[in-house]
Structure formats: structure tokens, C-alpha cells
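Enquirer: let's see this in three dimensions:
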Amino acid sequence: MLKQYLFCLMIFGLATQAGAGDTPLLKLDTADDGRGWEAVGRLEIGQEAFCTGSLIEEDLVLTAAHCLFTKSTGAPVNPGEIEFRAGWRNGRAEAYRRVRRAVVHPDYVFGGDVVSDRVRNDVALLQLDRPIRTTAVTPFETDVGRSSGQAVGIVSYAHDRADAPSLQQVCNVMGYQAGMLVTSCNVDFGSSGSPIFSFDGDQPRIVSVVSAKARIDGDPVALGTELSRPLNELRDILAHDDEMFLRAPVAGNAVSQDEGRRASGAKFVKP
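Expert: Reported below is the predicted structural model:
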């Protein structure tokens, strides 16, 4: 297990240097700054946590699977206790919707030990109780993942910037392996599920969602899930299964999210 973990880090360490060419975070705290990003919103998880999610259809929100589990017990969160606040900024949102169904990838294991296995399946779809049909909120399209050295961007919330989203216009894909992207994007607690964008073409397209943050040789990095395979599988499950919540297995030897894992100066935690 440890050897596989170290192997992944060594491969990614050969890629683009963390932070090279990255732009700083820009807080989108005015209507003008946030225009076009209203489909990114805060996910209120019960009364004690939040993540970031993004609207990809009128009634579908994309986020990270681990957001839908209670940290202390590993139990799935009741979808009815989740609210999506589209374009949340300074105490108000463009739209408020409760969640009717939540589907996590069937291969996702909450608290699993192998970083690459956990991250590549750390994705979920939330079906809203009502579609969001307003000209102020336009769902994002998705695209295939980026390769090493390509520029991406991210819009996210975090614990220290929870009142408005922040845009990082340029960060970089440092490495890619088997469905997991390592990027130099700036994330923190609350950024889980944040969309990572490609800016190729006329409109930004989501190529990944944030799963975890890490440090490699002292440099902060963000781990993301490449979407093409797991997202198609989730759409198929949602279309053919009427379960309220599809449970993901919980690892028998799950570790605390706050413990992380330490090796060669690297620490992985959930943002």
C-alpha cells in the first residue's frame, strides 16, 4: 500500500513545478465579478459543513463524493439535509434548491487508504428538487481531462472565504495518472467538489472536481477527479435507479480525514 502511494508521488513530482505561472485568487464578491460563474455554488451539508458544487444541468449538481458522508461516522448524509445555493455571495444566492437524490460513484470508498483509488472515484451527482431555470444561472458543460503542463482554472469556496466564491484564472496540471489529476490550484477546507475548468474554446468547461489537497516537497497541490468515465457512469445510474441514496462502501480500516497520510514530506487531507 505504502509503495503504491509513494510511486504516485514520484511520478507527479516529475511534472510541472507547483505554482509556476499561477495567478492569485480573485474574490468574486460583486455582481460584475461573479457574472458567468453563478452556476458554482455552496452546498450546505446539514448544519455543520459545506462544500462547493456546480450546476451541469438544470437539476443536476456535480460535487465530490466524500462531501456526502458524515466525517465522524462515515454514514451517508440524508439528501434532504443538503441545500445548493447557486452563486452564493455576501448572504444571498441566485437560487436555492434542496436535494432530492444523491448518487455517489459505486467504486468510491469513504476513508479508503489508497490515494489514487479514492480520488479517481470521488465524484457525486445531486438531483435537485426543482430545476433552476433562470437566465442568471447557466449550467456548465463538461470536457475530457487535461494533460500534464496544461493550464486550467478553478472557482471555489473555502473556510476562510466562505461568503463569496474565488476565481483562480490560471493554475496548472502537474501530472495525471489513471483518472487522478494533480494540479497547482489553490484549495482549502470547503473547496471539496469545486470545478476545475478548461478555458479552451468560447466557454469554460469542467474537466475535474477537487477531491483533496496535499503537499509534495512542501508545495501545496490539489488532487482532482478526471470526469469522463465516472461522470458517464453516474448519469447512467441516476437514469436507471430509483434509490434515494446509493450507498458507497465504507472501508473497514478507515482513518480520520484530519490524520492525512505522511510519507516523503507529503500529507493528504480532504479540503
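Enquirer: for the rest of this, base every contact and every neighbour count on C-alpha atoms.
Expert: Noted.
Enquirer: and the longest strand seen in the chain, what does it pack onto?
Expert: Secondary structure of the chain per DSSP state E: the longest strand is strand 161-177. Packing partners of strand 161-177 (3 or more CA pairs under 8 Å, 6 or more residues apart in numbering; DSSP states H and E): helix 2-13, strand 26-27, strand 151-158, strand 180-183.
Enquirer: if we look at the longest one, which residues are touching it?
Expert: Counting contacts by CA atoms under 8 Å, 6 or more residues apart in numbering, the residues outside helix 2-13 that touch it are 114-116, 174-177, 182, 216, 263-264.
Enquirer: could you do the last one as well?
Expert: Contacts to strand 180-183, defined as CA under 8 Å, 6+ apart, come from residues 12, 18, 116, 119-120, 171-176, 208, 221-226.
Enquirer: relative to Ala49, which of the helices and strands packed on strand 161-177 is closest?
Expert: strand 151-158 (10.8 Å; CA to CA).
Enquirer: please identify the buried residues of stretch 26-34?
Expert: 27-28, 34 (16 or more other CA atoms under 10 Å).
Enquirer: what would those look like in a markdown table with distance to Glu58?
Expert: Shown next, in a markdown table, are the buried residues of stretch 26-34 (distance: CA to CA, whole Å):
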| residue | distance to Glu58 |
| --- | --- |
| Lys27 | 25 |
| Leu28 | 23 |
| Gly34 | 19 |
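Enquirer: the structure of the following sequence is requested for comparison with the preceding one:
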Amino acid sequence: MKRLLFLLATLALHAAYADSAKQQRTLFFGKDDRVKIRPHAQPWRAIGQIETASGQICTGSLIAADLILTAGHCFLNEDGKLDAATLFSLALDGEQATIRVRPARVYVEQRLFDGIKIRADGMIIAPEVAAFDYAFVSLAQPLPQKFKPLPVFQGSGRTLRDALQRKHWRVSQAGYPIDDDSHLSAHLNCRVTAQFADGRLGHQCDTLPGDSGSPLLLIHGKYAEIIAIQSSAPDAANRAQADNMALSTPAWQTALKRLQNQRR
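Expert: From the prediction side, this is the model:
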């Protein structure tokens, strides 16, 4: 098993690597509600796994023919330096992937790195920089047209709140977690519990290390759109005090548009 980036929590809650099955179960909300998904159709086919130079892994989503969306903290190594992306495996299913491609560049906010504290057993993101926990990874070459990117929710925090209300605050999440990092696991119809002014969403989707950067989706029949990416979770001991945190599209929408304009 690859060495994983074990994550963090905002609001001064420390997150540690779940080094036992019991601790992993504690990170879930009562029970493990995840299901295995074969990523052979949308939206699951556009979700993949990112590996870095140090061997850390996170989950990423194809949002353009040559662009991946994931979490920014995925690219900070133990020495506090940029940990370059080395491989993106799209629609990984066991030993098979639909395609494996080489990343070219990581776009991440330096302000995020400035606000991360590294400890022997994990990381903590200062609350004032939590809204910068996103990254875009460009690929060395665009993927063929048959690989369809996932659309990103467009709109303000208020527009997103209205969309979530129409769905009764239910979303779906999918990623490549530590307990089976070669198969896609999804928590369907999980609950968003809070929306914060800085763009974060509290939620109760069952995630583990390796799910960092995984998409939270609003699904409308056969159509799905990314509304947020998984950012952080408390450690097992603090599960009762805090939900997981995701970073919603209004927090990074402007940065994405700026990047797209620069690359034209």
C-alpha cells in the first residue's frame, strides 16, 4: 500500500492517520455507508487517483480535457515543500485504469502552505487559510474527447444553498480511500450539515485518508456536477465534536476562471 497523506482538520481539531480498523470505523458516522463503484460510466469515470513524488495519494476529478481538480494540501511533503504530482490514474479499478497520464504542473495557493502546520502525526490547516485548500493539476497533454470532464457548479454561496435545499442537503461523494486505495468507494445520498461564509461545507459523508480532493456531487438523474471537494476531517477521538469539511465551488471558482484565462 502506498504511503498516504493523512489529514487534517480546521478549527484547531487535529487529524491523525487512522492506523487501525477500529479507528477507521470511528471516523464514520455510526456505520460505514460506502459502496464500491465500478468507474465505467459518468460521473464515476471522471474520478481518478493522483500520486505525488513522495508517494502520497489523493483523489482528483477531471474538469477539463487537460485539468484535474483536487485538494491543495495533497502537494505538501513532510518537509513543508511542494510535493510534485507524478501520476494521474483515471477511473482506477483494481490494477486497471482507463488511462494513466503524466501531470505537467500543479497550481496551488502559497497562502495555504503558509498556514499549514506539520507535525509528526499529521497536519493542521489554520482556519484563516482553509478556504485555499484547492489545487488544479494540468496534464502533459489533453485526454481524448471520449473522456468527459465533470461540470463544476457555477454560482454564489447563496445559489449553492438554494440548490442544496432543493436536494434536501443531500449529496454523493466518491474517492480512493486508505482501506482500499485501488477501488472507487462512494457514499451516496450523504448529508451536508453546514455552510460557512468562507466556502466550507460541513458534511457527514464517510471518508478516510486518500479521499482528500474527492468530489461532492449533486446528481440530477444522469447529470452530475461538482459542488465541493473533500478537505479535512477530525481525528477519531474528536469525531463526536466535528463533521468532515469540504470546500465548495464559490471558494475556488474565481481562481479556476483566472487559470483558464491564463492558459488560453
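Enquirer: rewinding a little: which of the helices and strands packed on strand 161-177 of the first structure sits closest to Leu55 of the first structure?
Expert: Per CA to CA, nearest to Leu55 of the first structure of these: strand 151-158, 12.6 Å.
Enquirer: so where in the second structure does the closest one end up aligned?
Expert: The alignment of strand 151-158 of the first structure onto the second structure (TM-score structural alignment) covers residues 170-177.
Enquirer: could you check how many residues crowd around the closest residue to Ile216 of the first structure other than its chain neighbours?
Expert: In this structure, Ile216 of the first structure finds its nearest non-sequential neighbour in Ala266, 4.9 Å apart by CA to CA, 6 or more residues apart in numbering. Ala266 of the first structure is flanked by 17 other residues according to other CA atoms under 10 Å.
Enquirer: kindly report the same for the one 3 residues further on.
Expert: Neighbourhood size, Val269 of the first structure [other CA under 10 Å]: 19.
Enquirer: distance check, it against Val104 of the first structure.
Expert: According to CA to CA, to the nearest Å, Val269 of the first structure stands 19 Å off from Val104 of the first structure.
Enquirer: give me the mean distance between the longest helix seen in the second structure and the first structure.
Expert: What stands out as the longest helix in the second structure, according to DSSP state H, is helix 249-262. Here the mean offset of helix 249-262 of the second structure against the first structure after fitting is 2.8 Å, by mean CA distance after the TM-score superposition for the first structure.
Enquirer: give me the contact list for that helix.
Expert: Contacts of helix 249-262 of the second structure (CA under 8 Å, 6+ apart): 131-132, 134, 136, 152-157, 198-200, 226-228.
Enquirer: try it again at 6 Å.
Expert: 156-157, 199, 227-228 (CA atoms under 6 Å, 6 or more residues apart in numbering).
Enquirer: can you pull the buried residues of it?
Expert: Buried residues in helix 249-262 of the second structure (16+ other CA under 10 Å): 249-253, 255-256.
Enquirer: can you check stretch 69-83 of the first structure too?
Expert: Neighbour counts over stretch 69-83 of the first structure (16+ other CA under 10 Å) mark 69-71, 74, 76-80, 82-83 as buried.
Enquirer: sort out for me which of those are in strands.
Expert: Those of these lying in strands (DSSP E): 82-83.
Enquirer: the second structure: helices as residue ranges?
Expert: 21-26, 110-114, 157-166, 249-262.
Enquirer: CSV for those, including distance to Asp93 of the second structure?
Expert: Converted to CSV, the helices of the second structure look like this (distance: least, CA to CA, whole Å):
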stretch, distance to Asp93 of the second structure
helix 21-26, 22
helix 110-114, 32
helix 157-166, 30
helix 249-262, 27
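Enquirer: now Ile178 of the second structure: how far from Ala197 of the second structure?
Expert: 31 Å.
Enquirer: and if you look at Ala84 of the second structure?
Expert: Counting by CA to CA, the gap from Ala84 of the second structure to Ala197 of the second structure is 31 Å.
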